[in-house]
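Participant: need coordinates for the below:
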Amino acid sequence: MSCFKQALLVLAHLRKNETLTQVGAGFGVSEATAWRYVHETVEVLASWAPGLHEALVGLGEGDFVILDGTLIPTDRIKADEPYYSQKHKKHGMNVQVIARPDGTPLWFSRATPGRNHDLTAARGHGIVQACLTRQILVLADRAYQGAGATVRTPYYGHRDLPEHYQQYNRDHAGLRAPGERAFARLKSWRLLRRARCSTNRIGRTVAAVHTLLTCQYSG
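Facilitator: Got it, this is the predicted structure:
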């Protein structure tokens, strides 16, 4: 196959989430060959994805970003306890995102087992410390409460909160809402709606898709 057709095969696999047997048959190659093309291309694309500190270049005091987490569902069984998310009630891998105020993703984390709490994951990836060092304001949901001085989360409570606290929560939600677009764009690649691959490969796949999204924005 030509380089163009190899790339097209990989794009079809990521976008449509067809099995390697199906996508291979569509391009007239074996399952093993399709797997090799996908593996090699994903590795190349993933190597071009920005690191955390690279993604934050140019941001500093006075800027703000949106921090959120999502679950990439996987085909796991109940015995795989580390991958079970109590929040989502399903097995999967936790991925964190830092997005611009308009929802454009700046950085996606590596994938960690789904039982990891969002705050634990954010600290483990160095997100909290990196934003604190640069004095970047971070807007996040209640899962990140207690993260640090530069992380702003909503107040707990609803009707019992004073009006100015309720107004703060409304304003906070409005500013944070575009962050959902980052995950919507990520999961427009159907492979990440329910991953059938090894959990060890999901993080590299996310990084590869991020590279493709970046090319789409720049184009």
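
Participant: please count neighbours and contacts with C-alpha atoms only from this point.
Facilitator: Will do.

Participant: need the contact list for the nearest residue to residue 168 once chain neighbours are set aside.
Facilitator: Counting by Cα to Cα, 6 or more residues apart in numbering, the nearest residue to residue 168 once its immediate chain neighbours are dropped is residue 154, at 7.5 Å. If a contact means Cα atoms under 8 Å, 6 or more residues apart in numbering, then residue 154 has 140-142, 168-169, 172-173 as its contacts.

Participant: for stretch 194-213, the distance to its chain's centre please.
Facilitator: 9 Å (Cα atoms, centre = their mean, to the nearest Å).

Participant: now that stretch: buried residues?
Facilitator: For stretch 194-213, the buried set under the neighbour-count rule, 16 or more other Cα atoms under 10 Å, comprises 195-196, 199, 202-213.

Participant: what ranges do the strands span in the protein?
Facilitator: 64-73, 84-85, 90-99, 105-108, 112-113, 137-139, 151-152 (DSSP state E).

Participant: including distance to residue 179, could those go into a markdown table?
Facilitator: Formatted as a markdown table, the strands of the chain follow (distance: least, Cα to Cα, whole Å):
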| stretch | distance to residue 179 |
| --- | --- |
| strand 64-73 | 6 |
| strand 84-85 | 21 |
| strand 90-99 | 6 |
| strand 105-108 | 8 |
| strand 112-113 | 20 |
| strand 137-139 | 9 |
| strand 151-152 | 14 |
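
Participant: and this one, so I can compare the two:
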Amino acid sequence: MDLQRITGLTSEQLTDLTAGVHHRLGLLAQPGGRPAVLGLYRSIALAVALHRHNLTQDLAGAIFDVSQATVSRRWDLLRPLIAAELTALIPDPAQITGTSTALVDGTLAPTWDWKTTEGMYSGKHETTGFNLQLAATLSGDIAAVGPTPASGARHDAHAYYASGLYDPLIDSDSILGDKGYQAHADISPTKKPQDGELSQEQEANNAVIDSVRAAVERAVAHLKTWRMLQSRYRAPLSKFPEALAVIIGLYFYTRYFKAYE
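Facilitator: This is a model prediction of the structure:
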């Protein structure tokens, strides 16, 4: 099995991550007991693959030749440990943006429509999900992702603070957002006044801002190569924050860090 292809991690990165999780977890099977049906190295690969491809647990079990129940147990066991192991590798946004303007935007991570959970429906996207907040550089590199997902019904201006994205960006040179961030970002397009029109200067300024904002839209698309954030999330919503933490950590791990450094 080509684990690099299915996880997006090199063999060195996967080994390094496995060693870190082993330090936190210890042995999968107790000494003298039955051997683990799936070793820790392949279990880490399984957990990463679930996040990268949003596989059903039944399909993941078929790929790794284990039962769906084993996949479920491994995901629940390893998800918080992987997130904790990678947290220290998430850089300060200032290390990525430098003194440049940070671009902010929101995106919806679609979920199943759980009838017991209110406030998840996004009228803008016409589906249920979490509002994720992201900051990017002018060249389209992800600088930060808000670690706390907001409900899909919440406006970007609210989610900007509720997601935890505002605080790490507070020392940025300036923040640029779309019309949803007016009064919350240093730079944003001018809204058309009620029963009025924008001036030519305002329209020209909006066009410039929109052209700059294209970079953060590319960053959003790059984050969503982790399919758990792109295709519909199926697991209980209570597990999503840890899954998001895993994806954020893996993104920066694969983007900026080499194993054994």
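
Participant: before we move on, back to that, give me the buried subset of the contacts of residue 154 of structure 1.
Facilitator: Burial of those was assessed by neighbour count (16+ other Cα under 10 Å); the buried members are 140-141, 169, 172-173.

Participant: could you check the angle strand 90-99 makes with the longest helix anywhere in structure 1?
Facilitator: Counting by DSSP state H, the longest helix found in structure 1 is helix 199-218. Taking axes from the mean of the first three to the mean of the last three Cα atoms, to 10 degrees, one finds helix 199-218 of structure 1 and strand 90-99 inclined to each other by 30 degrees.

Participant: how near is the closest residue to residue 193 of structure 1 other than its chain neighbours to residue 180 of structure 1?
Facilitator: The spatial neighbour of residue 193 of structure 1 that comes closest, neighbours along the chain excluded (Cα to Cα, 6+ apart), is residue 187 at 5.8 Å. Relative to residue 180 of structure 1, residue 187 of structure 1 is positioned 11 Å away (criterion: Cα to Cα, to the nearest Å).

Participant: about what we covered before: how much space between the equivalent of the residue nearest to residue 193 of structure 1 over in structure 2 and residue 71 of structure 2?
Facilitator: Correspondence of residue 187 of structure 1 to structure 2, assessed by TM-score structural alignment: residue 224. Residue 224 of structure 2 is 23 Å from residue 71 of structure 2, where distance means Cα to Cα.

Participant: more crowded one of those two?
Facilitator: In this comparison of residue 224 of structure 2 against residue 71, neighbours counted by other Cα atoms under 10 Å, the higher total goes to residue 71 at 25 against 17.

Participant: need the counterpart of that one in structure 1.
Facilitator: In structure 1, the residue paired with residue 71 of structure 2 according to TM-score structural alignment is residue 34.

Participant: mind listing what that match touches?
Facilitator: Neighbours of residue 34 of structure 1 in contact, by Cα under 8 Å, 6+ apart: 9, 20-21, 23-24.

Participant: ChimeraX command for the buried members of these?
Facilitator: Typed into ChimeraX, the next command selects the buried ones out of the contacts of residue 34 of structure 1 (criterion: 16+ other Cα under 10 Å):
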select :9,20,23,24
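
Participant: including distance to residue 60 of structure 1, could the contacts of residue 34 of structure 1 go into TSV?
Facilitator: Formatted as TSV, the entries for the contacts of residue 34 of structure 1 read as follows, by distance: Cα to Cα, whole Å:
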residue	distance to residue 60 of structure 1
9	40
20	44
21	47
23	45
24	47
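
Participant: max pairwise distance over the contacts of residue 34 of structure 1: which two?
Facilitator: 9 and 21 (11.7 Å; Cα to Cα).

Participant: please name the nearest non-neighbouring residue to the counterpart of residue 82 of structure 1 in structure 2.
Facilitator: Residue correspondence, TM-score structural alignment: residue 82 of structure 1 in this structure matches residue 119 in structure 2. The shortest distance from residue 119 of structure 2 to any residue that is not its chain neighbour, by Cα to Cα, 6+ apart, is 5.3 Å, and that residue is residue 153.

Participant: how far away is the counterpart of residue 6 of structure 1 in structure 2 from residue 56 of structure 2?
Facilitator: The alignment partner of residue 6 of structure 1 in structure 2, by TM-score structural alignment, is residue 43. Residue 43 of structure 2 sits 15 Å away from residue 56 of structure 2 when distances are taken as Cα to Cα.

Participant: same drill for those two, tell me which one is more crowded.
Facilitator: When neighbours are counted by other Cα under 10 Å, residue 43 of structure 2 and residue 56 differ, and residue 43 comes out ahead with 21 against 14.

Participant: is the more buried one in contact with residue 73, as I believe?
Facilitator: No - counting by Cα atoms under 8 Å, residue 43 of structure 2 sits too far from residue 73 to count as a contact (10.2 Å).

Participant: quick revisit: what residues are up against the residue nearest to residue 119 of structure 2?
Facilitator: Residues near residue 153 of structure 2 by Cα under 8 Å, 6+ apart: 119-123, 131.

Participant: can you find the partner of it in structure 1?
Facilitator: Across the alignment, which pairs residues by TM-score structural alignment, residue 153 of structure 2 is matched by residue 115 of structure 1.

Participant: same thing with residue 179 of structure 2?
Facilitator: In structure 1, the residue paired with residue 179 of structure 2 according to TM-score structural alignment is residue 142.

Participant: ok, its match - contacts?
Facilitator: In this structure, residue 142 of structure 1 makes contact with 153-156, judged by Cα under 8 Å, 6+ apart.
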